[in-house]
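Novice: okay, here's the prediction I keep looking at, along with the sequence it came from:
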Amino acid sequence: MTSPIETLDAESLLADIRDAGPLPGEKRHEWLSRALREAIKMNVLPETAMLPTEAQLVKQFGLSRQTVRKALEELARERLIVRIAGKGTFLAPSGETGRQFSSARDLLSSVHDSRYELVIPLHKRIELAAAGRLRLPTDDVACASFRRLSDQGAFCYTSVFMPPHIGELLQDVSELKEPGFASYRTVAEILDERIPGGIASAEQSITASGLSPEAAMNLQREEGETSLRIDLAYYDDQHAMVELQSSYFLPESYSYRSHWQRLS
């Protein structure tokens, strides 16, 4: 398991910037992002290291969680860090850019070079198939839908489904209220912070599938056009499913590469 950054040089640099306080006219989230950016660009942090958690940065800099999150989202937009739900925040591997992904894991966790634009806000509705997969006693679910965007445009359409009581935990989340709102956080990341014990496990299935009518409309493609469908089920520490995520990826956004070598 990767440990949080503990190098003396990094700690000293962050402490110096923290003790000096914000620059004149500098907002508090800009102060934190500057501190982390300097540590990254001065190469005092090992590549692909795990950064301190939001809670650790809140305590270290005396900031609110919302301010810390805003600073991290700024670094994610600059492609300096990668935020992976349930795992933490990591330095982005050097030279990692673009929309091509070598594996499903990379495809789903590349928060640093894409953003989520809300299409359908969080709401409750009857959804027989999703309620069945969530193993709910009724057909009511909480759900929301997103387009995933890169610099080249929309390349994925995602719908998330949750038990109603889990959806209640997200009623105050601004990213889930207004259509068109763009964020670098996933619903799974938010749930990981709000569910006692966080997200404990996940199951993934990958299939070739035709675009659904909703996905086709939001990706400006033809209904039934071939896509890569990735379904993710997230579970809490009691192995109760807390979120079902279904994503349709355009095929040109995904490539699978491997290297083979004969053993001597």
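Specialist: That came in fine, so what should we check first? Numbers count the residues shown, from 1 in each chain.
Novice: could you use CA atoms for every contact and neighbour count after this?
Specialist: Fine.
Novice: what about the spatially closest residue to Thr226 that is not a sequence neighbour, distance to Ala144?
Specialist: In this structure, Thr226 finds its nearest non-sequential neighbour in Gly210, 4.6 Å apart by C-alpha to C-alpha, 6 or more residues apart in numbering. Going from Gly210 to Ala144 by C-alpha to C-alpha, to the nearest Å gives 21 Å.
Novice: next up, a second structure to put side by side with the first:
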Amino acid sequence: MTEPRAAAVIGDGGAGPATLRQAHSPEISAARARRWGAFYYMEQVLRVMKGYSWTIVMYGVGQPVAYLFAMGVGLATLVDANSTSAFGGVSYLVFIAPALLVSASVMTAANEFTFPVMDGFKWRRVFYGPHASPLTPSQIASGHAMAITLRFVVQSALYFVVVAIFGASPSGWGWVSVLVATLAGLSFGLPLMAYSASIKEDKGQFAMVMRFIVMPLFLFSGTFFPLDTLPLVVRWVGWISPIWHGTELGRVFSYGYEEPPLLTIFHVVFLVTLAIVGWILTKRQFEKRMAS
């Protein structure tokens, strides 16, 4: 015997015969959830984002474009007039564009991998509803991370279009900087996601992260001036910063910035390693929190 399936009669308002549609059995629905659960949760996060899509556009694209115009067009007229070699033979606009692209992804990661994660565990507890279904903690974490990754890609692509319009990406490989910005966002965001999942009480931890981690990384990662022009007392911040490693990679692809090939490889390895370690810690923390 086969399992009975729920049926729904759908009519057309009396204009014709009704049609019979049947829902999947619980076994089939559970099997699909176990297989595609991460994508189901990703869809849920994207639908929530749709409600504040204009805020996303203005924050993810509008803010760096404003920086680009102010620093790359306004300040650049003074910088370019007084310095011809400090930026590797390119204009100041071309120099800072990859840095702003990477910084935008890291700033987005600082927002999307902090309060929304704690909201899922502490305030509205939105992670526990899907967990009551066949979705696993790992799938819920994956779905959230996948949705934010898609946001990185979209906002970086839109910003890159603006950069190209400004003529700030002369290389034909400039589009790769979109992928670099996405990787930089994940390399910073996934470890932060693991940390956010471990917090049980809000005591201002995220404000401390923004003030004492995110902002120093933004200011001391060779964003506005080459890292080797900064004092040694703060230069080490750039060496451990995903923003600096992503920025250097972005400059390689955007305008052919010359650096040793081994250093370029190290940038990639550094960012990928951070992302992988962050993802492993995130999965463990989600499983630990939802098992308790």
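Specialist: On my side now, so go ahead. None of these values were measured; they are calculated from a predicted model.
Novice: and the TM-score between them?
Specialist: Laid over one another, the chains give 0.32 as their TM-score (TM-score structural alignment, normalised by the length of the first structure), with 131 aligned residues with a C-alpha RMSD of 5.7 Å.
Novice: circling back to that earlier point, what about Gly210 and Ala144 of the first structure, which has more around it?
Specialist: Ala144 (21 against 17; other C-alpha atoms under 10 Å).
Novice: that one contacts Ile120, doesn't it?
Specialist: Yes: between Ala144 of the first structure and Ile120 there is a contact at 5.3 Å, judged by C-alpha atoms under 8 Å.
Novice: ok, and the closest non-adjacent residue to Pro232 of the first structure?
Specialist: Wrong residue type there; residue 232 of the first structure is Leu, not Pro. Using C-alpha to C-alpha, 6+ apart, the closest residue to Leu232 of the first structure is Gln204 (4.6 Å).
Novice: what is the burial count for that neighbour?
Specialist: Neighbours of Gln204 of the first structure (other C-alpha under 10 Å): 13.
Novice: how much space between it and Ala130 of the first structure?
Specialist: Counting by C-alpha to C-alpha, the gap from Gln204 of the first structure to Ala130 of the first structure is 15 Å.
Novice: quick one: the helices in the stretch 1-150 of the second structure?
Specialist: 26-50, 53-57, 63-67, 76-82, 92-112, 115-118, 128-131, 137-165 (DSSP state H, counting those that start in this stretch).
Novice: longest helix anywhere in the second structure?
Specialist: helix 261-291 (DSSP state H).
Novice: which strands and helices sit next to that one?
Specialist: If you count contacts as 3 or more C-alpha pairs under 8 Å, 6 or more residues apart in numbering; DSSP states H and E, helix 261-291 of the second structure packs onto helix 137-165, helix 176-198, helix 242-255.
Novice: in the longest one, what counts as buried?
Specialist: Going by neighbour count (16 or more other C-alpha atoms under 10 Å), the buried part of helix 137-165 of the second structure is 137-149, 151-157, 159-160, 162-164.
Novice: again, but for the second one
Specialist: By neighbour count, and taking 16+ other C-alpha under 10 Å as the criterion, the buried residues in helix 176-198 of the second structure are 176-198.
Novice: hmm, Thr67 of the first structure is touching Arg28, no?
Specialist: Yes: the pair formed by Thr67 of the first structure and Arg28 meets the contact definition of C-alpha under 8 Å, at 7.0 Å.
Novice: looking at this, Glu243 of the first structure is in a strand?
Specialist: Yes: secondary structure of Glu243 of the first structure (DSSP: H, G, I helix; E, B strand; the rest coil): part of a strand.
Novice: how many residues are close by it?
Specialist: The burial count for Glu243 of the first structure: 26, using other C-alpha under 10 Å.
Novice: name the nearest residue to Glu112 of the second structure, ignoring sequence neighbours.
Specialist: Nearest one to Glu112 of the second structure, counting by C-alpha to C-alpha, 6+ apart, is Ile148 at 7.1 Å.
Novice: quick one: that neighbour from Val233 of the second structure, how far?
Specialist: Counting by C-alpha to C-alpha, the gap from Ile148 of the second structure to Val233 of the second structure is 34 Å.
Novice: mind telling me what element Ala209 of the first structure is part of?
Specialist: No Ala there; residue 209 of the first structure is Ser. Assigned by DSSP states H and E, Ser209 of the first structure belongs to strand 201-210.
Novice: what's whichever helix or strand comes after that strand packed up against?
Specialist: Helices and strands here follow DSSP H and E; after strand 201-210 of the first structure, the next one along the chain is helix 213-219. Under the contact criterion of 3+ C-alpha pairs under 8 Å, 6+ apart, helix 213-219 of the first structure touches strand 153-162.
Novice: which outside residues touch the strand it packs on?
Specialist: Residues from elsewhere that reach strand 153-162 of the first structure, judged by C-alpha atoms under 8 Å, 6 or more residues apart in numbering: 130, 134, 141-149, 187, 215, 218-219, 242-250, 253.
Novice: buried set for that strand?
Specialist: 154-162.
Novice: residues contacting Gly167 of the first structure?
Specialist: Going by C-alpha under 8 Å, 6+ apart, the list of residues near Gly167 of the first structure reads 122, 142-143.
Novice: looks to me like it is in a strand.
Specialist: No: applying three-state DSSP, one finds Gly167 of the first structure to be helix, outside a strand.
Novice: for Ile190 of the first structure, see how far away it is.
Specialist: For Gly167 of the first structure, the distance to Ile190 of the first structure equals 11 Å [C-alpha to C-alpha].
Novice: ok, back up a step: ok, and the most crowded of the contacts of Gly167 of the first structure?
Specialist: Counting by other C-alpha under 10 Å, top hit in the contacts of Gly167 of the first structure: Cys143 with 25 neighbours.
Novice: hang on, that one packs against His123?
Specialist: Yes: Cys143 of the first structure lies in contact with His123 (C-alpha under 8 Å); the separation is 5.6 Å.
Novice: for Val233 of the second structure, the count of nearby residues, please.
Specialist: So Val233 of the second structure, with other C-alpha under 10 Å, has 7 neighbours.
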